[in-house]
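Chemist: Sequence and predicted structure are below.
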Amino acid sequence: MSATTSTPTSPTSSARAMAWSRRAASAREFWREFRHYKAGMIGLGILAVIIILAILAPVLAPTRMLDLTQLLQSPRYAPPSWAHPFGTDDQGRELWVRMLWGSRVSLVVGFAATAMSMIIGTIIGIAAGHFTGWVGGLLMRIVDFFLVLPSLILAIVLSSVLERGVMTIVIAIGLTSWAGTARVVRSQTLSIESRDYVERARVLGGGHWHIIFKHLLPAVMPLVLANTTLTVGSAIIAESTLSFLGLGDPSKQSWGTILKNSMDLSAATSGYWWYVLIPGLAILLVVLAFTLVGRAVETIVNPTLRSR
């Protein structure tokens, strides 16, 4: 009869399992609180529908529906009807097809530019709050410089200098919209630096990397998450503005490009109202949805707002 032996669990793996357990519990608690905000749930539902439609665009609207050689018999400037739900454009293309494909570009640019902005802003904000002396002062002067400069003007300059394309718009928006996040993260970092557990870690010999990654970064991430949901809407508006100004990729469908096409054809004054109204309402709806979700997240992660 052999005795069953069990492998002892190492302290490191046990601590890691406990950390993941706490994170999972925090995520469940966050979702329970988020469900109580009706506006946030409405915004989340709208975003879920739009994202699903954008993912299914190749299935719902194959690229052949945008091929001008196959649309020779399609009516131009057809108003919305059962046959043409969103109407057609000046080349006979169904506007709902262009809107569906345009949502992919607008959402990709919004998420990618926001991710770049959040990464840059978080890194510089934590560094400016953690490091004292000339390093922190220099970083704050850089942040102040980008805060003073109009981000849209700088994005237009970058888009004009670099090669036109979706990646160029992502870089232009991401490199010009991080300063606000950096200032917010720095303020939160300064508050966390004064707490007892950070002082204790410093006294026990914790280095800069240990304090940043073990204490500062986890503490500022909820604030960064709330700021991210609010920034995506601004990034989508910036992408639409750049495309509307003719700085986007003309070979890609986006909501800003559709608005530019309608402006070039004077659709608003020629009676083709659907050509202007539908993409404008789509941009408004997506930005509103991100704002509703962002406000709900901000209320949950900010105890001051939650208590009101």
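Modeler: Noted; the coordinates are in hand.

Chemist: okay, CA-based contacts and neighbour counts for the rest of this
Modeler: OK.

Chemist: next one: the helix ranked longest in the chain to chain centre, how far?
Modeler: Secondary structure of the chain read by DSSP state H shows that its longest helix is helix 95-130. The chain centre lies 4 Å from the centre of helix 95-130; the measure is C-alpha atoms, centre = their mean, to the nearest Å.

Chemist: Enumerate the positions of that helix that are buried.
Modeler: For helix 95-130, the neighbour count (16 or more other C-alpha atoms under 10 Å) marks 95-130 as buried.

Chemist: so what's Ala235 up against?
Modeler: 109-111, 113-114, 173 (C-alpha atoms under 8 Å, 6 or more residues apart in numbering).

Chemist: Kindly recompute the last result at 10 Å.
Modeler: Going by C-alpha atoms under 10 Å, 6 or more residues apart in numbering, Ala235 touches 106-107, 109-114, 117, 169-170, 173-174, 177, 241, 287.

Chemist: Please compare the first structure with the one that follows:
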Amino acid sequence: MFSNMNLIFRAILADKMALFGLVVIVLFAVVALFAPQIAPYDPDEIITDAETDVALKYEPPSTRFLFGTNNLARDIFSQVVYGSRVALLVGFLSALSVALIGANVGLIAGYFGGRVDDFLMRLVDISYSIPFEPFAILLVGLLGPSVFNLVLVMTLIMWRSPARVIRALVLSLSQRPFVKAARVAGASDARILYQHIAPNIFPVILMYVPITIGWAIIAEASISFLGFGPPQAMSWGIILQTAFASGAMRQAWWWMMAPGLSIVLVVISSYFITRALEPIANPNLVE
């Protein structure tokens, strides 16, 4: 396991784009963690002129308002800073949940085979047949808009890809001599799965973490943009939805640019990291 982690870190450090992606995600994580200290204003504060007491609506980007203000005279930079909390929380929790569930389903299906494999793979097939947006809207509508319900939606849809890939790998690994030797030695199924097979597929499991972060952030933004996000939580998707609903995109171009670029940066960064991990997860890609 530790040798795999060392190999993964070396792969990221050796790839300039992956290193850039890692730095970007770490920076956004730091911003999210210290949002109250970084944001100059409360995201819901209406900012007024100190002398005239007039609300400073549609202020363009400046040294005082880095990303400008919106139609309610709220600081967009502060909103983007606080929005990073929801985006990364949804992204990281979804990635961990997807990796955990997908890995375990793939391990169990590939190792035990037979009816267990058939049942779990039918669940995967059913999951692939469910359209994401309608399912997300239905589930959020039934359970209520909240950050953790968004994570639940991402998890219920996204676990299928790692499950299928890991299951195929385990089918091959379970026939290797070291697994057969462990069976002969009397090792339990759980011991074989999690001490002998799982470490060999750990790079594949980890590869799904950054790409799931990116997809989850896009999904959260799209759900919030449609008006089904948690209204009490500031997020990049809600900022975009508010800007679109105001009809002021041309007048205040900076309103959508900041959250939009934030989403693009995190998604591209997650892709760069995933791309650097692919040769480790699949050595056949290495020429």
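Modeler: Yep, it's here. Because the structure is predicted, anything quoted here is derived from the model rather than measured.

Chemist: And Arg167 of the second structure, what's its match in the first structure?
Modeler: In the first structure, the residue matched to Arg167 of the second structure (TM-score structural alignment) is Arg186.

Chemist: What is the burial count for its match?
Modeler: 24 (other C-alpha atoms under 10 Å).

Chemist: what about the longest helix of the first structure, how far off from the second structure?
Modeler: Superposing on the second structure places helix 95-130 of the first structure at an average distance of 0.8 Å from its equivalents, by mean C-alpha distance after the TM-score superposition for the first structure.

Chemist: how about the helix or strand following that helix: buried residues?
Modeler: Following helix 95-130 of the first structure in sequence order, the next helix or strand is helix 134-148 (DSSP states H and E). Residues of helix 134-148 of the first structure classed as buried under the neighbour-count rule (16+ other C-alpha under 10 Å) are 136, 139-140, 143, 146-147.

Chemist: rewinding a little: next one: the match of Arg167 of the second structure from Phe131 of the first structure, what distance?
Modeler: From Arg186 of the first structure across to Phe131 of the first structure, the span is 10 Å (C-alpha to C-alpha, to the nearest Å).

Chemist: got it, and Arg16 of the first structure?
Modeler: 28 Å.

Chemist: got it, and Ser13 of the first structure?
Modeler: 32 Å.

Chemist: again, but for Thr176 of the first structure
Modeler: 23 Å.

Chemist: Tell me which of these two has more neighbours.
Modeler: Counted by other C-alpha under 10 Å, Thr176 of the first structure and Phe131 do not tie: Thr176 has more neighbours, with 21 against 13.

Chemist: I'd say the more buried one and Val148 touch.
Modeler: No. Counting by C-alpha atoms under 10 Å, Thr176 of the first structure sits too far from Val148 to count as a contact (11.0 Å).

Chemist: what's the aligned partner of Ala112 of the first structure in the second structure in contact with, if anything?
Modeler: Alignment note (TM-score structural alignment): Ala112 of the first structure maps to Leu93 of the second structure. Counting by C-alpha under 10 Å, 6+ apart, Leu93 of the second structure touches 99, 147-148, 150-152, 154-155, 209, 212-213, 216.

Chemist: If we use 8 Å, what do you get?
Modeler: So Leu93 of the second structure contacts Val151 (C-alpha under 8 Å, 6+ apart).

Chemist: Distance check, it against Val30 of the second structure.
Modeler: On the measure of C-alpha to C-alpha, Leu93 of the second structure and Val30 of the second structure end up 16 Å apart.

Chemist: Give me the nearest residue to the residue sitting nearest the centre point of the first structure, chain neighbours excluded.
Modeler: Central residue of the first structure (C-alpha atoms, centre = their mean): Val232, 2.9 Å from the mean position. In space, and not counting its chain neighbours, Val232 of the first structure is closest to Gly110: 5.2 Å by C-alpha to C-alpha, 6 or more residues apart in numbering.

Chemist: picking up where we left off before, Provide the aligned range in the second structure for the helix or strand harbouring the residue nearest to the centre of the first structure.
Modeler: Per DSSP H and E, Val232 of the first structure falls inside helix 217-244. The aligned range for helix 217-244 of the first structure in the second structure is 198-225, by TM-score structural alignment.

Chemist: Mean deviation, the matching stretch versus the first structure?
Modeler: Looks like 0.9 Å for stretch 198-225 of the second structure (mean C-alpha distance after the TM-score superposition for the first structure).

Chemist: Can you name the residues that contact the aligned partner of Leu107 of the second structure in the first structure?
Modeler: Counting by TM-score structural alignment, Leu107 of the second structure lines up with Ile126 in the first structure. Ile126 of the first structure makes contacts with 182, 185-186, 189, 212, 216-217, as judged by C-alpha under 8 Å, 6+ apart.

Chemist: Next: Ile300 of the first structure.
Modeler: 30, 33-34, 306.

Chemist: Nearest to Leu277 of the first structure, out of those residues: which one, please.
Modeler: Phe34 (32.3 Å; C-alpha to C-alpha).

Chemist: Spatially, what comes nearest to the aligned residue in the first structure for Arg183 of the second structure if we skip its sequence neighbours?
Modeler: Pairing criterion TM-score structural alignment: the partner of Arg183 of the second structure within the first structure is identified as Arg202. The shortest distance from Arg202 of the first structure to any non-neighbouring residue, by C-alpha to C-alpha, 6+ apart, is to Ile211 (7.5 Å).

Chemist: what's the answer for Gly43 of the first structure, then?
Modeler: Gly43 of the first structure's closest residue in space is Ala289 (C-alpha to C-alpha, 6+ apart), at 4.0 Å.

Chemist: same check, this time on Lys260 of the first structure
Modeler: Phe244 (4.6 Å).

Chemist: gap between the one you found and Val157 of the first structure?
Modeler: In terms of C-alpha to C-alpha, Phe244 of the first structure sits 15 Å off from Val157 of the first structure.

Chemist: Of those two, which one has the most company?
Modeler: Phe244 (21 against 13).

Chemist: Can you tell me how far the more buried one is from Gly45 of the first structure?
Modeler: 28 Å.

Chemist: And for Gly92 of the first structure?
Modeler: With C-alpha to C-alpha as the criterion, Gly92 of the first structure and Gly45 of the first structure are 32 Å apart.

Chemist: of those two, who's got more company?
Modeler: Set side by side, Gly92 of the first structure and Gly45 show more neighbours around Gly92, with 19 against 14, by other C-alpha under 10 Å.
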